[in-house]
Structure formats: C-alpha cells, structure tokens
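**Q** Need coordinates for the following:
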Amino acid sequence: MTDKNRVIIFDTTLRDGEQSPGASMTLEEKIRVADALEELGVDVIEAGFAIASNGDFEAVNEIAKRLKNTSVCSLARASRKDIDRAWEALRPAVRPRIHTFISTSPLHMRAKLQMTPEEVLEAIADSVSYARNLCEDVEWSCEDGTRTEPDFLYKAVEIAIKAGATTINVPDTVGYTTPEEYKVMIQNIIKNVPNSDKAIFSTHCHNDLGLAVANSIAAVQGGARQIECTINGIGERAGNAALEEIVMAFRTRNDMLPYTTGVVTENITRTSHLVSSVTGLAVQNNKAIVGANAFAHESGIHQDGMLKDAGTYEIMTPESVGLKKSSLVMGKHSGRHAFREKLKDLGYELADNEFMRAFTEFKDLADRKKTVYDEDIISIVDDNLRDNDRMKITGWKFVCEKGKANSAELELEIDGETKTVFSEGNGPVDAAFKALRSLVGGEPHLQLYQVHAVTRGTDAQAEVTVRLEEDGKTVNGHAAHTDTLVASAKAYVNALNKLLVKREKTAPEEMSA
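**A** You can find the predicted model right below:
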C-alpha cells in the first residue's frame, strides 16, 4: 500500500459471521452476500473454512471463481491437510489468500491443543511455509493472541513472518482486551519483532465486553492496517466488530481518525438488509448506522432542531450510508417501469425471471394494501431470491374455529415434486409447524417464534422469525406475508431448508479464531 493510512477491510461475515447461532447460509445466499461485499468495496472476503464441510468448500470455490476485484480467503488450521483443502478451493481466485492459525495463549496451548510452546512454534513455521509455497498471500493468526505472553508472542510472530506470512493477525478471540491495552500490544509487537516491517498487522475483535469496534480502532492507532469485521457485527457469542461502525467512524471523525478504506459507504444499508435477510438475524432498532432508529427523531426538541438544521442532531447524513427517502409511492396502479425504478432506488438489480416473480407478488400485495412501502418491497424481493430452496410452500388452508380442532393443510413443492401435509395442533401455527416438521424427520426444537409488523397499519405484512435447534445446531428462518399464519409457515420452511444444509456440515475442532 502506498497510503500509510489506508486500512484494509477484511470481511468475515461468510465465515465467522456464519458461526452465529442460527446464521447458516445456503450456497446461493453466500454468493449473493459475496457479490454485495465486492460491490461494497471490501478488500478481502473470508469466504469460509474449506475443510469444515463439502458445502463450505463449494462456497469458497464458487466465490473464488466469481469475484474479480476482491481477494478471496479461506481459513485453515495449522495442518497440511487443512491448507491443501483451502488451496484447492481458492485456486481459481484472481487474488487468493490462505489464512492459517494456531492458539498461542498458555491456556489454549495446555487445555485445547495439548502442545508445548516449542511444538506450537514448530507448527507455525511448518504450516506458514507450506502455505506460502502454494499461495503468495498468506495470513497467520495467533488465536487468543490478547491473552498470550508477550515474549512468546513476539517469537511466534517473528517465525510466522520469516516463514512467509504477509499479514499477521492478532485476534482478541474472547473479547477480553481494552482499547489502550490493545493499542500498546500492537505497538510493542511492531517494536519488538525484528522483521515486523515485512508484514501488515491485523485486528480481529469479538464483542463480549462491547468493545470490539473501539478495540479495532485503537489497534489501527497502534499501527495495525487491516481490520477483520462483519456486516451488522454478527459472529460467535456477542459478535464481531461491525464493519459499518468502523468505516463510518473513520469517515465521520477523519479529523481524529485520519484513516481511509475502499468501502463505498452508500452501499452499507443495502448490504446490511441483505445479510439480515439471509441469516434471519434481525438488526436491533437502536443499532448504530443501520438500525431502524439510527436516523429517527421523536423528541420534540430534536425535531425542532432538525427542522432548522439537520446537523444539530445528525453527525452523518442518511444518504451517506445509502438510506434514501424515495418520492416514488407504489400502489396497485404502478406498472413494471415504476417498479423497476423503485428496485434500483433500493439497490436491487434483478434478472428478468426474478423481476417478474417479484412484480407479480408486488401486484398481489398492492391489491390487499392501499400503500406499499419500501420495507414491503424489500421483503418481497428477499423472499423471491430464495429460488434454490429445496422446499417451497405453494398452497395453504388453516382452520381456527371455536369448538373444532385447529388444523393446517399445506401444499409444498419439494425437489420439484408436489406434496401435501396435514396436522392438527394447539392453534393453526402449532398445527402448521407439526405438519412441516414431519417432512424432515429428526427432532428440531423450536427455540424462537417472533412476529412483528414490517410497516404500520392493520394491513401491514407480518414478518416472522423462527429459530430451530437440533443436536446443538441452530438455524433461523425468516418470511413476510400479510397473513401471519402464512408468514409463520413460510418462515418455518425457510428454517427447515437451512437445517437440511446444516445437517451436512461436520465442523472440525478449533473452528474459532
């Protein structure tokens, strides 16, 4: 990099983000997210953990074939088998990167790896040099780096760079550190490692104490020039550093944080909506940058100030993150051209068949609602882009009548064939879930059933989120419809489709980094 203040944005939504409980994505969903991340302008996409499953390998491989500008990365443990699998998946990439890691804290070495410090140092040298012989761009991470003894950490980093690592990542794996501590740690590594000038230093912060973004920024102030982060801050436990918060902090407070990125901030809101939709992880209303209330003002004092000068209470504009207020109101008389223009305003470019499916559903919705809001259209598009799901609901009948058994009869298309299922239950939702559960066998347990209105009014679409758990694996399902019962059934089917994908995965040990 020629600009010493240019920060590389390494997005791990598809790897660490997918490790969020319930956030499993299909291949098609991962490709959509990868395309959006490339359009967003991130520098590196960690597309998965190639050895974790055939599904992860396929996702990394397909994304590697597809992306033209962004580096594609796969995670690999410090083993030649992992590294070979990662390289096999990454080979088609224009800019491939192998990211290998091993734990370095005394606790992890003793309790998890059951290796001596000397054995860990040998593994670092072997794994990094092996990866470098395959790929020019190699990143090495010291898992649980912030709880690693300084002198041992300096030695490990020196060995990794000597073996060929071009990026050194120092993860705060358990979200333990604080900003000043992390900043000094990065400064000391750069100062005490003789060959530190030959690598770029990176952060990877978890949010267990709510400090992931602050820690990431502090590390940059200490000399790091790559930040590993995720859209909406999703990730294991309390999540990762949120990409949108970091990037907008640099843009908004460039006087104090004179750093730049390649992110096109106007694409942030669109990408946030996409990730929320495909993972089923809703963004909290008061979430910074992308929450529904981020640019909302209800207090009379605030509203008065906003009317006089928006700068009184807004430190950035909604437009700077891609939040647009369109004057194009949609209704049942709106035609194809107006609908296509609305989609462009919302950041969607659909193929002809996808557009016609979405337009047909829009017209159906417009017949039932006086006004169709942007949020309604986003829900329609997100639902229709799931055209590769194995199971889809094509018809329904619900019975809820006093004195009679509540029941649900559902017609589905499953792998191209039509099938009907029926069940009675304690209410039509319970009946629908029982009927659908019979299709997949096993014992998926309902952990969460949540309903909220997409927009205002009694004719608003109901947006339903369902979370299922089976054998320690969780998946989220998400759907919207003007009929709450239909939305519930569709959300459950969406969760079942993801559960079928999840069943194929057998995650290896030491998956976090």
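**Q** rest of the way, CA atoms for contacts and neighbours
**A** OK.
**Q** ok, and the closest residue to residue 197 other than its chain neighbours, which helix or strand is that part of?
**A** Spatial nearest neighbour of residue 197, excluding adjacent residues (C-alpha to C-alpha, 6 or more residues apart in numbering): residue 190 at 7.6 Å. Using DSSP states H and E, residue 190 sits in helix 179-192.
**Q** right, and the helix or strand after that helix?
**A** Scanning forward in sequence from helix 179-192 by DSSP H and E, the next helix or strand is strand 200-205.
**Q** From the chain's centroid, how far away is that following strand?
**A** Distance of strand 200-205 from the chain centroid (C-alpha atoms, centre = their mean, to the nearest Å) equals 19 Å.
**Q** what does stretch 416-424 give?
**A** 33 Å.
**Q** buried set for it?
**A** By 16 or more other C-alpha atoms under 10 Å, the buried positions in stretch 416-424 come out as 420-424.
**Q** Next, the structure of the following sequence, for comparison with the previous one:
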Amino acid sequence: MSHSDKDSVRIFDTTLRDGEQSPGASMTIEEKIRIAELLEAMRVDIIEAGFAIASNGDFECVQKIAQQIKQSTVCSLARAALPDIDRAAEALKQAARPRIHTFIATSPLHMKVKLQMEPKAVIEAIHASVSHARNFVDDVEWSAEDATRTEMDFLCQAVETAIKAGATTINLPDTVGYTTPREYREMFQSVINRVPGAAKAIFSTHCHNDLGLAVANSLAGVEGGARQIECTINGIGERAGNAAMEEVVMALRTRADAMPYHTNIETTSIMKASKLVSTVTGFNVQNNKAIVGANAFAHESGIHQDGILKNAETYEIMTPESVGVTKTTLVMGKLSGRAAFADKLKDLGYELGDNAFQDCFRRFKELADRKKNIYDEDIIALVDDEVATAENRLRLVALNTHSSTDGTAVADLTMSIDGEPKKSVVYGAGPVDAVFNAVKDVMDWHPRLVIFQVHAITQGTDAQAECTVRLEEDGRTVNGQGADEDTITAAARAYIAAMNKLMIKREKRAIAATG
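**A** Sure thing, here's the model as predicted:
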C-alpha cells in the first residue's frame, strides 16, 4: 500500500528534552545516547536532544548525540535569543541532519507577565531569531509557546513572520494542556487557511496532558492539517506529561480507517523503548497504561479469556507482537550455553560487546542455578542492568545480610571502588536500611534517599526483583536501578548505581569550578 507525502506524519521525540523535565527524571549523557540510538533504530524522524544553552552537560549531550546519530534529524531547543541560537548551532555542528528549534511565547498572559514584552517586540524577536538560526541550518522549527491561549489574529501574524524569516516547521503547542480536540483542530485549520505561505512549512502539534487530552488533541491537530507530532516515550514530561509516542503511533496504525495517515515508526521496538526509558528514569509504567502497560494484553475475565482463545481479535485490537511484546518462553535454563544465550539476546534485540556479554552470561547462569524458570523479562532485566553498570566505577562484590523480628539487621558488604575492594559491616533498622548504611559507610558519603521502589519482573515466588533508588545532593538528583532474584541484592545494586552517578556529577562540578 503506497502513501503520499501529505498522509505522512513525522514523529518528533522530545523524551531527552521535555521528557527530562519531569521532576527526578534526570539522565546521564550515556543513558541519553542509549535512548537516542534506540529512537534512531525505531526510525523516529526528529530527536530533540536537549537545550544546548541550559548547561554544559546539556550542550555536551546534544553535541555527542549529533555526532552519533546519522539517520534521524537531531534538534536542539533555543529561546528567541541570539546566544541561545549560537550555542545550539555550535552543539549541532557535526550533525548529519541538524535542526534548531527556537520559540517565544505569544499568548497575552505570557507576553505580559513572563516576557514583559509588547506584541510588536515579540514579532521582531521572531523574525530576528528565525533569521539568525537560518544562517546556521536549513531546517529551523519555530514554536508559539502557549499557542492555544493566543489571540488568533496575532497567532497568524506570528506564524507568517516565522515562515517569511525561513522557518520550515511551525509548532503550535498546547503548552499548558488547556485545549480540547475540537478547538485544537480548528486552530490549525484557521492558521493554515489564513497565513500566506503556510504551504511552505510543516505544521506540528505539541500537547501536554494536564486534562488527559494530549493524545486526543495531537490526533485532532493532524486532522486539522498538522503533519508532525511532538511526543515522548511513556508520555513522560513536566507536570502531567506529554502526548505518549506509543499511543499516537499505534492509534494512527490501528485506526487508519478513521485517520488515513501513517508514520515511519518501527512499532515492534515500542516495548523495548518503554522499558529502557522506565529503567533509566526510574518512572514505572502503570499497569493499565495503554500499549505498554503490564495489563495492556492481559485478560482475566473468563468471558474475555474464552473470546481470546477462540479469536484474539475479540478483545485485542492490535497484536502484542506489533509493539514488541514477546511471547514468554521458558526454554532458557542452567543447561543453556553461550550460543543459545547469544541467540536469545539477538531475538530480544540486544547486541553486547564481548566483556559485557561474558558478565551478563555469568549472571544468567547464576540466576538459572537459583531460579527454576527463566523468562524473557528476566534476561532483559539482566542485560539492562549490565549495560547500565558497564562503565561504573563502583561495583557490588559480595553481600550477606541477617535480620530478626526485633527490627535489627546487619549487612556485611564488600564493594569495589575503581577496582579496589572496600568492606563494611553495619547495622540498620532492616536489611535494606543496613545495606544502604553499609554503602554510605564505605563511601563516607550520605546523600538523601528520595525514592526506593521495588517491583517483580515476572510472576512467582522466585521472580526477579527490580529496584529503583533516587538520591539527591545539593540539588543534584540521580536514579539507579538494579535487578536480582534476591530483593536485598537488587536494592544494593540500585543504590550503588545511583551513588556512581552522583559521584560522577560531583566530580564534574568540581572540575567545572576549578576550570
């Protein structure tokens, strides 16, 4: 089936920029690169890598992703200020497909209260910023912040100015999640019909989920003429989040009869992307989340189960395989060799270097000795944990804990710091508390524990536990993850992973202060 360009919807993923604005969702550069590589493999059209002028870390992240990514467009956000645009251009210098995304608020409230600018000055800033960005790149996106609360006549004037200055994409965001699908569709229709030269640009949606309408509004925007959707994996983002990429993509694919548009996304990688972002950010996906939730393809009702057994289409409007949900298998076990394990990793979409593969295989065999059934999810957790800790300077070497009903516990912990073993035996209010105290004692370092979460990866009493730890120190927040059949060991791995990230942040700040 062939599609015309007018039916094609570009996917602009802003997980690494807007998604990271979720409180506590900070990611390291290495984690962002992993996500960017997966987004490119999924055939995401545009990856917004960051806000280059926001910090040296953001600049470095945009720069490294720009160097790494060759097929997807790499984008950096910039305010309508020349230094912002210069910084974005510098970060994108080595990008194969660079885009500068500049924005300014256009609603009366934002112009008066936030910008303290008159409408005429805002129009002048739009022309100056877009023109300046075009000096560096041919692909310039302009956004009207708070477009849905902007007066229509002024919005049209602003869009016309941006297009005349050279903007190739026009984004009309629902910045505060205020609009409804009908209003949003009509806004796009009005602007596209009224603005001279509108056909020269691609129009884009960017919807927040404050009223739970982000996905519905994004699809309504497409019906109104938009051909780019800005979204994030798992819908993460500030406040209530953004439109969820997996939902808009699968809605367009599943309901092509009602919405005759298509994207280039390789949908079988959706679940893998969801799990990676969840692991990196520490934000668990709710069980009843559309497309990627644990219950999205689960059926407990007897009537539903009967229907599914007769014909899956009775209660499933898409197949689990279409979004990368694997059929759980039990063929891997303690007798499985390296070749079988490597083949399983390939089936699950992983490619590891030799050292990482050997370490992961060793942990797989250790798990198989303790656990009767090895599920795909168990292997995925092992790999994600191994990849996440591959470059860690801190590692768990050995751990023994003892606890009693009187509330006291002791942890005997050995960990490696830059290859040197360190040991501590410490008491705590419970085994997890004792383990965390032991790590802090070894490091002589006491950051604040913000979040500690545990969930089972698979079913059964021998299920692997996946733990997430969030630590904070001097305004710096990091997440660490760890997986193991033993919950206490998983907690230790997560805490050490978080400490490793915090140590790196502390050292970078010290270097910056002396530099």
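**Q** What lines up with the residue nearest to residue 197 of the first structure in the second structure?
**A** Under the alignment by TM-score structural alignment, residue 190 of the first structure pairs with residue 192 in the second structure.
**Q** Just give the nearest non-adjacent residue to the corresponding residue of the first structure for residue 237 of the second structure, would you?
**A** Applying TM-score structural alignment, one finds that residue 237 of the second structure aligns to residue 235 in the first structure. Using C-alpha to C-alpha, 6+ apart and skipping the chain neighbours, the partner closest in space to residue 235 of the first structure is residue 17 (4.0 Å).
**Q** how about stretch 456-466 of the second structure, aligned to which bit of the first structure?
**A** Stretch 456-466 of the second structure lines up with residues 453-463 of the first structure when matched by TM-score structural alignment.
**Q** Which position in the second structure pairs with residue 223 of the first structure?
**A** In the second structure, residue 223 of the first structure lands on residue 225 (TM-score structural alignment).
**Q** repeat for residue 8 of the first structure
**A** Counting by TM-score structural alignment, residue 8 of the first structure lines up with residue 10 in the second structure.
**Q** Isn't its match up against residue 226?
**A** No: Residue 10 of the second structure is beyond contact range of residue 226, at 9.5 Å (criterion: C-alpha atoms under 8 Å).
**Q** between those two, who's got more neighbours?
**A** Taking neighbours as other C-alpha atoms under 10 Å, residue 10 of the second structure and residue 226 compare with residue 226 leading, 27 against 20.
**Q** Provide a list of residues in contact with that one.
**A** 9, 188, 202-205 (C-alpha atoms under 8 Å, 6 or more residues apart in numbering).
**Q** Please identify the helix or strand for it.
**A** Judged by DSSP H and E, residue 226 of the second structure forms part of no helix or strand.
**Q** just to revisit the earlier point, list the buried residues for the helix holding residue 190 of the first structure?
**A** Buried residues in helix 179-192 of the first structure, counted by 16+ other C-alpha under 10 Å: 179, 182-187, 189-190.
**Q** okay, those in TSV with distance to residue 445 of the first structure next?
**A** Output for the buried residues of helix 179-192 of the first structure, formatted as TSV (distance: C-alpha to C-alpha, whole Å):
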residue	distance to residue 445 of the first structure
179	40
182	41
183	44
184	46
185	44
186	44
187	48
189	47
190	49
